[in-house]
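[1] coords please:
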Amino acid sequence: MAYDLKPFGKDYFDMTASELFRDFGRQIFSNLPDQKTIKTDINEKEDRYELKAELPGFSKDQIDISYENGMLIISGENNQVNEEKDNEGKVIQKERSYSNVKRMYSLNNIDEDNIEAKFEDGILSVDLPKTENNQRKVIDIK
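    Down below sits the predicted model:
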């Protein structure tokens, strides 16, 4: 009795080792959550928070930063569609087209009027000074 073993609809017995691992990697990583996230470091100092976020491939005008109700929101929209056409060949692979990222950070007791940000070499730096009243409100829930 013969069995037809074709996981994911492919005949893995006829593939080379490199084709097998490349296809296996695509199967695994295509099912992971979106890898387009903002990688961030936040350091707390005595008088402020310092946030550094990686936004490679974005320009300053493609990034929005806001602070509202104790939440710092960073978002970016990058459209890198290349309109140039190559009359001598065809596109084999196209991965750089559009990316949209958004991340929210809960940071309380921030002096909203003195938040400063700068963007240089794909790194967004945000300085969030703390307010004088750094005590958190404690609510007893019964």
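[2] alpha carbons only for contacts and neighbour counts from here, please
    Will do.
[3] which stretches of this protein form strands?
    Counting by DSSP state E, the chain has strands at residues 40-44, 48-54, 63-68, 71-79, 98-106, 116-120, 123-129.
[4] Let me know the distance separating the spatially closest residue to residue 112 that is not a sequence neighbour from residue 110.
    Among residues not flanking residue 112 along the chain, residue 67 sits closest, at 7.3 Å (Cα to Cα, 6 or more residues apart in numbering). Counting by Cα to Cα, to the nearest Å, the gap from residue 67 to residue 110 is 9 Å.
[5] Which one of those two is surrounded by more residues?
    A direct count of neighbours by other Cα atoms under 10 Å for residue 67 and residue 110 places residue 110 higher, at 22 against 17.
[6] before we move on, back to that, burial-wise, tell me which of the strands of the chain comes out on top.
    Of all the strands of the chain, strand 123-129 carries the top mean neighbour count, a mean of 20, counting by mean count of other Cα atoms under 10 Å.
[7] For the comparison step, fold the sequence that follows:
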Amino acid sequence: MSKDSNKGGFGDLMHSMNEFFHERPMKGMLQSIDEFFTSSANPFGSFPVELSEADDHYLVTAELPGVNREQIQLDVFPQYITISVTHKEIYSEENEKHQTIRRKQSMRKSSRTVSFPRTVNEKNVKASYKDGLLSVKVNKESGKRIQIE
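    Down below sits the predicted model:
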């Protein structure tokens, strides 16, 4: 048995796996899964969140189309931020005499937690919400450099 014939086994397997995941049915399924988790209609209530970094602060943005400001809750801690969105739906059905015959209320809460690479000052946070885009600016915690005697 030559060295080359043994080497091809694993390489061929990897090539086959790579083709499998990039062919249309599987690629379509993986793309559908991605779209499902980023769409606003999914039952798990996930929403896209992005963290960017500047010299003195972090900027967390979340896409929340169709969400009212009152539905959003922010919890900021030294190591992470949690963005929660609460959806309440009240459905009531009345008869001809305007008496409520059926009433249904449902509540769904979705949240995302983003960890900060470095500790932040959770007391100095600014948040704004406009046109379905939530922006949260969180200042980094500045340490103290000391001289060694």
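[8] Quick one: closest of the strands of structure 1 to residue 19 of structure 1.
    Residue 19 of structure 1 lies closest to strand 98-106 among the strands of structure 1, at 27.7 Å (Cα to Cα).
[9] just so I know, which of the strands of structure 1 lies nearest residue 21 of structure 1?
    When the strands of structure 1 are compared by Cα to Cα, strand 98-106 sits nearest residue 21 of structure 1, at 27.0 Å.
[10] and the closest one, what other elements does it pack with?
    Helices and strands touching strand 98-106 of structure 1, by 3 or more Cα pairs under 8 Å, 6 or more residues apart in numbering; DSSP states H and E, are strand 71-79.
[11] residues in structure 2 matched by the strand it packs on, start to end?
    Aligned using TM-score structural alignment, strand 71-79 of structure 1 spans residues 80-88 in structure 2.
[12] how big's the offset between that stretch and structure 1?
    When structure 1 is overlaid, stretch 80-88 of structure 2 sits 1.0 Å from its aligned residues on average, using mean Cα distance after the TM-score superposition for structure 1.
[13] Contacts for that stretch next, please.
    Contact with stretch 80-88 of structure 2 is made by 67, 71-76, 105-116, as judged by Cα atoms under 8 Å, 6 or more residues apart in numbering.
[14] Also stretch 113-127 of structure 2?
    Outside stretch 113-127 of structure 2, the residues within contact range by Cα under 8 Å, 6+ apart are 51, 58, 76-83, 134-141.
[15] Can you get me the start-to-end distance on that stretch?
    Stretch 113-127 of structure 2: ends 16 Å apart by Cα to Cα.
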